[in-house]
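Engineer: here are the coordinates; sequence isn't available:
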């Protein structure tokens, strides 16, 4: 019996890889997981999957012959997002007729015919994903949120298929560039593109390549929702044959060639539906700070309209939105100083947005694993809003250099990690008369943490212990 089943090989025993392995097994495949590392936690996961009938090989590198040797029934290779899509082994397997796909694609195929709302962008996609899920669920719809936030799409689909509930009405899925480039079949009912600034260039090489990957998701979407306030998206507006545009400003102030379908005037959100302008809701319905969150709100509202929601229902839901963990999240007020967790800010642009959104003066904690990008505007924002910057982690020497080159006038301190940085930032806030301490790293977390969520939770614990 084993020999007659299709073989799916999953590369990477992360959260998404394990979810994909379980889903494929539930669909009848024989599944083998290959993981290049080994530690106590991976061994525990391997044992658990082994008890479920999934074969796991730890300390196993990528080798074409080894993978082909796993069985003649090899039909599919599922790749975790952290592995380069153009790896030579994957190219060799494609040439042999093996389907190579990302971990999102099995979830897409197993969730047919559920409509997806796919959300991508350099910054803002997590907030928009949470907002869309909140709008739909507040209206009584059965909706699941998954992808690059919370549970993986495969884990979510597996859970729903195994439950008595069946599949949901909607899937709201955050998708990174890594996931999009490896999931060519995913074609959402609604695609949302929040922003585009340089990111992940160490993986994608050029901004043009990064942009083209993001664009593929929208091109495959039945409805395309785009942010007219983003300079890069606006600059390429003429290349779209059909799109729904939103702006947090007045309709007449948008660049020529763009006719926004959602806009804000006189404190109200307006929409254009089939040539009819209508007053949809109050523009202050969402309490999150910053003009970028008005853009995020409008992108989510556009998805809500496509799902059949009306303005009053969405306004009520937005007024009760609890916020997004790790994104400008107010953790605590201690000795009149507010502590904000913005661990999701993993690049310069996201960190700059946070600085614009909050009233200063601030003490900012920044550091981690640095990315390729333009640091100048971030340093300028620090110069305006931060009286002190506490640098930590692998990037602290590089960031020190960036601050000096950019003429940052405030105080700079350096620490190994957050254990020392948080109490130091609290003391600096008191001594310098600052109103807030902001963790906004402008870096990936992988030098010291498994992901940005783990970094944010560590910050939360340290702030609670002050």
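Structural biologist: Structure received. Please read all numbers here as calculations on a predicted model, not as lab measurements.

Engineer: Going by C-alpha atoms from here, please, whenever you check contacts or count neighbours.
Structural biologist: Noted.

Engineer: Neighbours of residue 278, how many?
Structural biologist: 13 (other Cα atoms under 10 Å).

Engineer: Surely it is in contact with residue 270?
Structural biologist: Yes - Residue 278 lies in contact with residue 270 (Cα atoms under 8 Å); the separation is 5.7 Å.

Engineer: so where do the helices sit in the stretch 101-250 of the chain?
Structural biologist: 104-110, 125-138, 153-162, 177-181, 201-204, 207-219, 231-235 (DSSP state H, counting those that start in this stretch).

Engineer: Output the contacting helices and strands for the first one.
Structural biologist: Applying 3 or more Cα pairs under 8 Å, 6 or more residues apart in numbering; DSSP states H and E, one finds that helix 104-110 makes contact with helix 15-26, helix 153-162.

Engineer: ok, now the fourth one?
Structural biologist: Counting contacts by 3+ Cα pairs under 8 Å, 6+ apart, helix 177-181 packs against helix 207-219.

Engineer: for the helix it packs on, packing partners?
Structural biologist: Contacts defined by 3+ Cα pairs under 8 Å, 6+ apart place helix 207-219 against helix 177-181, strand 190-193, helix 201-204.

Engineer: Any buried residues in that helix, and which?
Structural biologist: Residues 210, 211, 213, 214, 215, 216, 217, 218, 219 are the ones in helix 207-219 that count as buried (16 or more other Cα atoms under 10 Å).

Engineer: Please convert the residues you listed to TSV, extending it with distance to residue 396.
Structural biologist: Converted to TSV, the buried residues of helix 207-219 look like this (distance: Cα to Cα, whole Å):
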residue	distance to residue 396
210	27
211	29
213	31
214	31
215	34
216	36
217	36
218	37
219	40
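
Engineer: for comparison:
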């Protein structure tokens, strides 16, 4: 069976439209599958749903009919955000139907070399850096950053050629439905506790992450963060690929690491740590992971150094917004967990006014104490976790604390508490869903509030 005809004649249910459902439905239709799309939302006036219907794809919207699973489906392609306790998914599993995600369909028909990137934090930044490093002065083929970074893999799956590179950012939600995914290079940036409300346990979350390497062979490579012993153990238990560790803490003869201000790849000096524009030890780790990929793909040290100096970060991920009257503003709205905020705070030497708070998932914030004590001079907090943030800030000895309604109010409050050379940092340590539809909207509102602050202040001069 060739890649192109593995879905020929299959009866496929795509559950959930959104971007990934829309693109996977089109891809499956092109591959000769009989496709039905089902979404709980009403899609009568949805342009994408209407386009699918024009192609001959059946669209059922406004709920999940009780008789939906009575059709003889061969498999279900699930939107990654839909939990496995969804009634349709439960029925599919009882019928022993394969339940996969969109990226599995795309990867199974893709001709390009696949570089899969996952981890609790740093996925998008690392994916973006790899894309930049592989894209400079490229001799043949092209490189594409796809997947969880925003472009569904199935949108480009059939257009990629054998000399192309597909750098695919992979979330744990996506990886749960990837039984045959086999990246040529798998990258694991780090592994912390996250998404337990979705996965149910840390063990289940880790099990999903390990899917990125389970089908690899000795011809493939797994790149991982050696500074996390638990992650290293899991990698060695689950990967049959060549292992390439990276470390910012110890020098590695057979890996990518740091020594005396230099970055080494297998004993060769590649660049200086000072070449990195973006701040923070977490971004150093992201850079080490990306350099590992770049060196495996034959990228020159000169190009690597150039990208290190020119890469200014990804939007909403410790994103430099600007400087005003000696205050420096950073947007780290993507910090939807405590570890991400710890990493952001550890990257600054100047005093920080921290803007934090969001969805209450029942977590304690006590692990933030060391970084709060060392880096934070004032806290502005909002959202469901505001009281918890106040409590931990008091434990850290922070005396300047203010609760506000939302991010819009937080910015002028932070500025009022700040002094020259202070960092004003949005790094919520929590998801956005209590007040905002996603972290991108939260970050955009922060950026707008910063610009409004500057404009209003200038008008008062």
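Structural biologist: Sure, I can see it. It should be emphasised that the depicted structure is a prediction, and the values quoted were computed from it without experimental measurement.

Engineer: Among the helices of the stretch 101-250 of the first structure, which comes closest to residue 328 of the first structure?
Structural biologist: Closest to residue 328 of the first structure of these is helix 125-138 (Cα to Cα; 10.1 Å).

Engineer: one step back: what's the most buried one of the helices and strands packed on helix 207-219 of the first structure?
Structural biologist: Most buried of those by mean neighbour count (mean count of other Cα atoms under 10 Å) is strand 190-193; its value is a mean of 26.

Engineer: In the second structure, what range does that strand match?
Structural biologist: Using TM-score structural alignment, the residues of the second structure aligned to strand 190-193 of the first structure are 185-188.

Engineer: Give me the contact list for the matching stretch.
Structural biologist: 114-119, 212-213, 220-225, 289, 293 (Cα atoms under 8 Å, 6 or more residues apart in numbering).

Engineer: Which parts of the stretch 251-400 of the first structure are helices?
Structural biologist: 291-306, 311-319, 348-357, 376-385, 396-405.

Engineer: okay if I get the ones you listed as CSV plus distance to residue 244 of the first structure and mean neighbour count?
Structural biologist: Output for those, formatted as CSV (distance: least, Cα to Cα, whole Å; neighbours: other Cα atoms under 10 Å):
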stretch, distance to residue 244 of the first structure, mean neighbour count
helix 291-306, 8, 22
helix 311-319, 17, 18
helix 348-357, 24, 22
helix 376-385, 29, 19
helix 396-405, 39, 16
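
Engineer: Run a quick neighbour tally on residue 85 of the second structure.
Structural biologist: 10.

Engineer: Nearest to residue 358 of the first structure among the helices of the stretch 101-250 of the first structure would be which one?
Structural biologist: Of these, nearest to residue 358 of the first structure by Cα to Cα is helix 125-138, at 16.5 Å.

Engineer: Pull up the aligned stretch in the second structure for the closest one.
Structural biologist: Alignment of helix 125-138 of the first structure against the second structure: residues 123-136, by TM-score structural alignment.

Engineer: Check stretch 345-354 of the first structure too.
Structural biologist: The aligned range for stretch 345-354 of the first structure is 335-344, by TM-score structural alignment.

Engineer: Go ahead and name everything in contact with the matching stretch.
Structural biologist: Applying Cα under 8 Å, 6+ apart, the contact partners of stretch 335-344 of the second structure are 121, 192, 194, 280-282, 317-318, 332, 365, 367-368, 371, 427-432, 439.

Engineer: Apply 7 Å and report the result again.
Structural biologist: 121, 280, 282, 318, 368, 371, 427, 428, 429, 430, 431 (Cα atoms under 7 Å, 6 or more residues apart in numbering).

Engineer: For the aligned partner of residue 359 of the second structure in the first structure, which residues are in contact?
Structural biologist: Counting by TM-score structural alignment, residue 359 of the second structure lines up with residue 369 in the first structure. Residues near residue 369 of the first structure by Cα under 7 Å, 6+ apart: 394, 395, 443, 444, 445, 446, 447.

Engineer: Just give the number of residues close to residue 106 of the second structure.
Structural biologist: Residue 106 of the second structure: 23 neighbours (other Cα under 10 Å).

Engineer: what's the closest non-adjacent residue to it?
Structural biologist: Leaving aside its chain neighbours, residue 106 of the second structure sits nearest to residue 154 (4.6 Å; criterion: Cα to Cα, 6 or more residues apart in numbering).

Engineer: That neighbour contacts residue 26, correct?
Structural biologist: No - contact criterion Cα atoms under 7 Å: residue 154 of the second structure and residue 26 do not qualify, at 8.5 Å.

Engineer: Could you check which of the two has the larger neighbour count?
Structural biologist: Each of residue 154 of the second structure and residue 26 has its neighbours counted (other Cα under 10 Å); residue 154 has more, 29 against 19.

Engineer: so how far is residue 376 of the first structure from the corresponding residue of the first structure for residue 270 of the second structure?
Structural biologist: Aligned counterpart of residue 270 of the second structure in the first structure: residue 280 (TM-score structural alignment). Using Cα to Cα, to the nearest Å, residue 280 of the first structure is found at 39 Å from residue 376 of the first structure.
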